[in-house]
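Engineer: Sequence plus predicted model, see below.
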Amino acid sequence: MEAIYLALACWMIGSGIDDLWLDFCYLVGRIARPRRSSSSNPSSTAIPPADDPAEHPESLIALWIPAWREDAVIARMIAHNTASIRYSRYHIFAGTYPNDTATLEVLRELEKQFSNLHVSLAPHNGPTSKADNLNWIYQNMLVVEDRIGEEFDIVVIHDSEDLIHPEEFRWLNHYCRDYDFVQIPVLALPTPWWELTHGIYCDEFAETQQKDLPTRNRMGGFAPSCGVGTGYRRHALASLAEAESNRLFEPDSLTEDYLNGLRMHRLGLKQIYLSVAWVKGHPVATREFFPRKFRAAVRQRTRWVTGIALQTWQKVGWSKDWRENYWLWRDRKGLIGNPLSLLSNGLLTASVAGLLPQLSGDLRLAIVAGLLLQSIRIASRIYFTARVYGVCYALLVPVRIPWSNLVNTLATLSALGCFARARWRKEPLLWLKTEHAYPNRQMLNPYSRRFHEVLMDLKMIPRTELDAVAGRKPAGVRLGEYLVAEKLLDWDQLYHALSVLSSFPSARIAVEEIDIEAARSLPRSLMLQASLQPVRRGAESLVIATSEIPTDGLVETVRKFTKRDPFFVLVTPENLEKLRLYVDAPLERLAA
């Protein structure tokens, strides 16, 4: 037991000093943080930007979304983010496989709705790897560039469950003027305190995204991509492809994001990891739900450990530069640290319960020193968790840490087993898929644009005039209707703005397009109450015209009366009334 205690104490002290050194560097960086941007010294770029990112000319951005069995979430992801992103010059590239028919069907319907959406279909069945999926998206982007006659300036990668911050593209457009690789922070969405599994993601990402990764970047270490929210300048991607036999991403890598960060660093490309900054009370970061169940969390972290600690070790080994080796060591030490952390938790619990003999002498001092360093780690995590999720949530960090140690240990053992088995059988490591969920409308509200912001972004009304209108608008009158009444907008402009705000398409529907049988497929009372008029049926959908933005509750109500998926189109009140009169005319003649 003394030998075990001594080994644990040495590890706790060594790892604790390593972490303490990073804490010290973080504090030095906070004190020396630049306050203003400097065009002559890009490394001093202020965060958040010192000037308004909206003032810069918009570069053409390509948003890549690799997908495998994401039919449950990808439609909501694209719809919400298209409505909330405060940027106009971008295209979306969603990649999937021929054998993922459910996701492909959803994407084809979205492609009809969004003119800037392009479906990228791999030439073989999936799943392969995220890297392989991204490589085929890249090939599709080249085809689109030929078609539109313009090259994309920036590529940003996201997953199908991501909640993109409305300012993200503007920030990428700002920072990519000086950097080849820009990483937007990634933070977990909040969940109740009793969800311990998701809570460990909240704690760990709050600390790494606010302290570890930005400090690592300032110290000259390579910036590993987080897989989402990573912006690449186009010429940087060309450099990656040229350096690796035209392979943009390693097809057999499970963590191509991490590997690309290292590759870009070795090519001398400029990287920056943006520390978390708050705008209007919310962090500028990619938000998402991580796995909320124990087994799903172990599965996801198995992929992380396999790709970061094992595959990268196999591919690149160690470096001749001791500074790079230091960061490689930090990324790989979990192979030892995860099981030892869980073992120390168990021994500490058994010791407190009186099941193990008491320690004495130098060994006791060593254990106390190790526990003191671990206490500093806990205090650090509590601080960073509190900044994002509040003090009450952060107070449970000491409870979640042992749970995190259990998840990480099982993931480490699983990764070692999977990696060894694949090497023995000479088989590729496949994309370990985790189930995703997308936030509800209430949680999305803080990340959505407001109506007046859409009007200004579309340059329909100047801010000064909009402020004046808001001041004289009578209470109880909606802003859009008042603007039409004041002849500052017409109905078509208003519904175009509402379409951008809500992500529902707007159109003028002619009465000749109406299928009478489909038009009477919903209860008349519901159609009158909710301002609806079914128009026609698609293969799997029911197209419904409406003059009001549909709520989640209305969508669920409509589903009770039809087996088809409701597809809403915004129309002006005048257009809706014409459609109703046309549908009701035969009934009126029959009544007469």
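Structural biologist: Sure thing, it's come through.

Engineer: drop to CA atoms for contacts and neighbour counts, all remaining ones
Structural biologist: Fine.

Engineer: wait, doesn't Leu410 sit right on Val298?
Structural biologist: Yes. Counting by Cα atoms under 8 Å, Leu410 touches Val298, with 6.6 Å between them.

Engineer: And Val558, which helix or strand is it part of?
Structural biologist: helix 552-559 (DSSP states H and E).

Engineer: Buried residues in that helix, which are they?
Structural biologist: Val558 (16 or more other Cα atoms under 10 Å).

Engineer: For that helix, name the packing helices and strands.
Structural biologist: strand 565-570 (3 or more Cα pairs under 8 Å, 6 or more residues apart in numbering; DSSP states H and E).

Engineer: try it again with 10 Å
Structural biologist: helix 524-530, strand 565-570 (3 or more Cα pairs under 10 Å, 6 or more residues apart in numbering; DSSP states H and E).

Engineer: show me where this protein has strands.
Structural biologist: 61-66, 90-96, 117-121, 154-157, 181-183, 186-188, 230-233, 271-273, 278-279, 282-283, 286-288, 532-537, 541-546, 565-570 (DSSP state E).

Engineer: among the ones you listed, which is nearest Trp329?
Structural biologist: strand 271-273 (19.7 Å; Cα to Cα).

Engineer: before we move on, the earlier item: which one of the strands of the chain is the most hemmed in?
Structural biologist: strand 181-183 (a mean of 27; mean count of other Cα atoms under 10 Å).

Engineer: Could you list every helix and strand in contact with that one?
Structural biologist: Against strand 181-183 (3+ Cα pairs under 10 Å, 6+ apart) you get strand 154-157, helix 168-175, strand 230-233, helix 234-243, helix 256-266, strand 271-273.

Engineer: and here's the other structure:
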Amino acid sequence: MAALDVLIWLAAGITRELMLFAAVGLLIGGIDDLAIDLLYLVRSGWRSAVVYRRHRAATAESLPPPDRPGRLAIFIGAWDESGVIAAMLRAALARLDHGDYRIYVGVYPNDPATIAAVRHVRRHAAGGRRVRMVSGALAGPTTKAEALNRLWRAMLVDEAREGVPVKAIVLHDAEDVVHPCELRVFDRLIERFDLVQLPVLPLIVPGSRWVSGHYCDEFAEAHGKQLVVREALGAGMPSAGVGCAISRAAMQGMADRAGGRPFDAASLTEDYEMGLRLGDHGGRGVFVRLPAAAGRGPVAIRAYFPATIDTAVRQKARWMTGIALAGWVRLGWRGGLAERWMRLRDRRAVLAAIVLAAAYAGLVCAAATFALCFAIGRPMPEVPPLLQGLTAINAGLMLWRALVRFVMVRATYGWREGLRAIPRMLVANLIAMMAARRAVAAYVRSGRPGGAAVPWDKTSHAFPTILPAE
């Protein structure tokens, strides 16, 4: 029995240390999230009680026309996108409500299927002449930034040849479902801001309600609350890489500072970095969650996100590497208190995954300790008062977190998805832990990426057969 006593003592000690580490980490993260929640509630209450009593809430429909109408250039990088690019372009041409825009699609000479799909749209779709296909000399895949820089140069050639200046550059991916009103919003607000970001609302992939659905939950909070608070605090506005517009002048400034290439090929998350670098140089970014009309949903970009554990882990590992690891080296800790706080939140993903892993490991050890004590008729070792207190506080914070998740998801996707969002938090945690492991391993193997061009590691995409009602 002495050996069993030692085993129980050892298991209880491991459990205690794991749970204490996890409890402290969860407490810090929970307080951090709670601060964002409270700021959001204060802001929302102020606008409801004061602002909206004096002014009608704006909608895309009520926006005044732009003071300086101009051409909008839409950039789409397309490597191995033959399965979605034609449907995406046809939908964009049919839906976009704007008189002067051009869609630039970056393709590759060794991707004939995508080239054929774009050519078919140009020749046969209504408005197909608005599509400009730009191929390069390099075989694909290169980097997403290389494709976008190629489109930038093609746009400059068109400006010089036609004498029609571009007002703003709009970024989209080949799988995006554009909103009919988005260019109207960009055309008006880009006159006041250097970067305008619209919400991204993922679509649930048929047959993947739990994996693809967890993106809906996370974006409902991130683009329904967190970016709203970020803007209110005056911190830099990161670009999501889709559904965003950058003013022509701001893009030119970035190009001038980078030898004519505004998009950085050395970054895994060049879109995220672009928004923060713009803020570092005095540019103003804004996150706009604006209903299309009274009683209608927001002007937002919709798209399918990864539908399997493997593809979700790959995508999130890329985000973690670019934002939480390489971003620390590449962007540093510039700005005031609010900016540094937001950058810390951006970069906490890997540490948060470690804390979650410790918590789950502690639960497993606690269960094993209980089973062992029960089997031999021994009482469970006493839990230290400090750990009891921390556990109680964290339980309260977790209940609050689940309530907030339900409220934010329900507001966008309805109450059924709001309820599903609560158990989907476990799916999100699993994917986050697996992605963190992959991100750290990739970061260590690459020797702190940040100087060399990063190959385009993209996932396969799908486009909805039935477009969402707007």
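Structural biologist: Yep, that arrived. Note that the structure is a prediction, hence the values are computed from the model and not measured.

Engineer: what TM-score do we get after superposing?
Structural biologist: Taking TM-score structural alignment, normalised by the length of structure 2 as the basis, the two superposed chains have a TM-score of 0.87; 440 aligned residues with a Cα RMSD of 2.5 Å.

Engineer: quick one on the thing from earlier: would you format the strands of structure 1 as TSV with distance to Ala223 of structure 1 included?
Structural biologist: Output for the strands of structure 1, formatted as TSV (distance: least, Cα to Cα, whole Å):
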stretch	distance to Ala223 of structure 1
strand 61-66	20
strand 90-96	25
strand 117-121	28
strand 154-157	16
strand 181-183	8
strand 186-188	14
strand 230-233	11
strand 271-273	6
strand 278-279	22
strand 282-283	20
strand 286-288	17
strand 532-537	50
strand 541-546	45
strand 565-570	42
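
Engineer: how about those strands, which one is nearest Gly417 of structure 1?
Structural biologist: strand 61-66 (26.9 Å).

Engineer: What's the match for Leu27 of structure 2 in structure 1?
Structural biologist: In structure 1, the residue matched to Leu27 of structure 2 (TM-score structural alignment) is Ile13.

Engineer: just to revisit the earlier point, out of the helices and strands packed on helix 552-559 of structure 1, flag the one nearest Ile378 of structure 1.
Structural biologist: strand 565-570 (48.5 Å).

Engineer: what stretch of structure 2 does the closest one fall on?
Structural biologist: Taking TM-score structural alignment, strand 565-570 of structure 1 hits no residues over in structure 2.

Engineer: go on, stretch 78-91 of structure 1?
Structural biologist: Using TM-score structural alignment, stretch 78-91 of structure 1 pairs with 89-102 in structure 2.

Engineer: ok, now stretch 384-401 of structure 1?
Structural biologist: Under the criterion TM-score structural alignment, stretch 384-401 of structure 1 matches residues 408-425.

Engineer: looking at it, His223 of structure 2 is touching Val200, isn't it?
Structural biologist: Yes. Under the criterion of Cα atoms under 10 Å, His223 of structure 2 makes contact with Val200 at 6.9 Å.

Engineer: Residues in contact with both of the two, list them for me.
Structural biologist: The overlap between the contact sets of His223 of structure 2 and Val200 (Cα atoms under 10 Å, 6 or more residues apart in numbering) consists of 289, 300.

Engineer: Asp257 of structure 1: which of the helices and strands packed on helix 552-559 of structure 1 is closest?
Structural biologist: Comparing these under Cα to Cα, the one sitting nearest is strand 565-570, at 35.9 Å.

Engineer: how big is the angle separating that closest one from strand 532-537?
Structural biologist: Between strand 565-570 of structure 1 and strand 532-537, the angle comes out at 120 degrees (axes from the mean of the first three to the mean of the last three Cα atoms, to 10 degrees).

Engineer: And strand 565-570 of structure 1, what does it pack against?
Structural biologist: helix 101-113, helix 491-502, strand 532-537, strand 541-546, helix 552-559.

Engineer: The same query, at a cut-off of 8 Å, please.
Structural biologist: strand 541-546, helix 552-559.

Engineer: chain center to the last one, what's the gap?
Structural biologist: Distance of helix 552-559 of structure 1 from the chain centroid (Cα atoms, centre = their mean, to the nearest Å) equals 27 Å.

Engineer: Same question for the first one.
Structural biologist: For strand 541-546 of structure 1, the distance from its own C-alpha centre to the chain's C-alpha centre is 30 Å (Cα atoms, centre = their mean).
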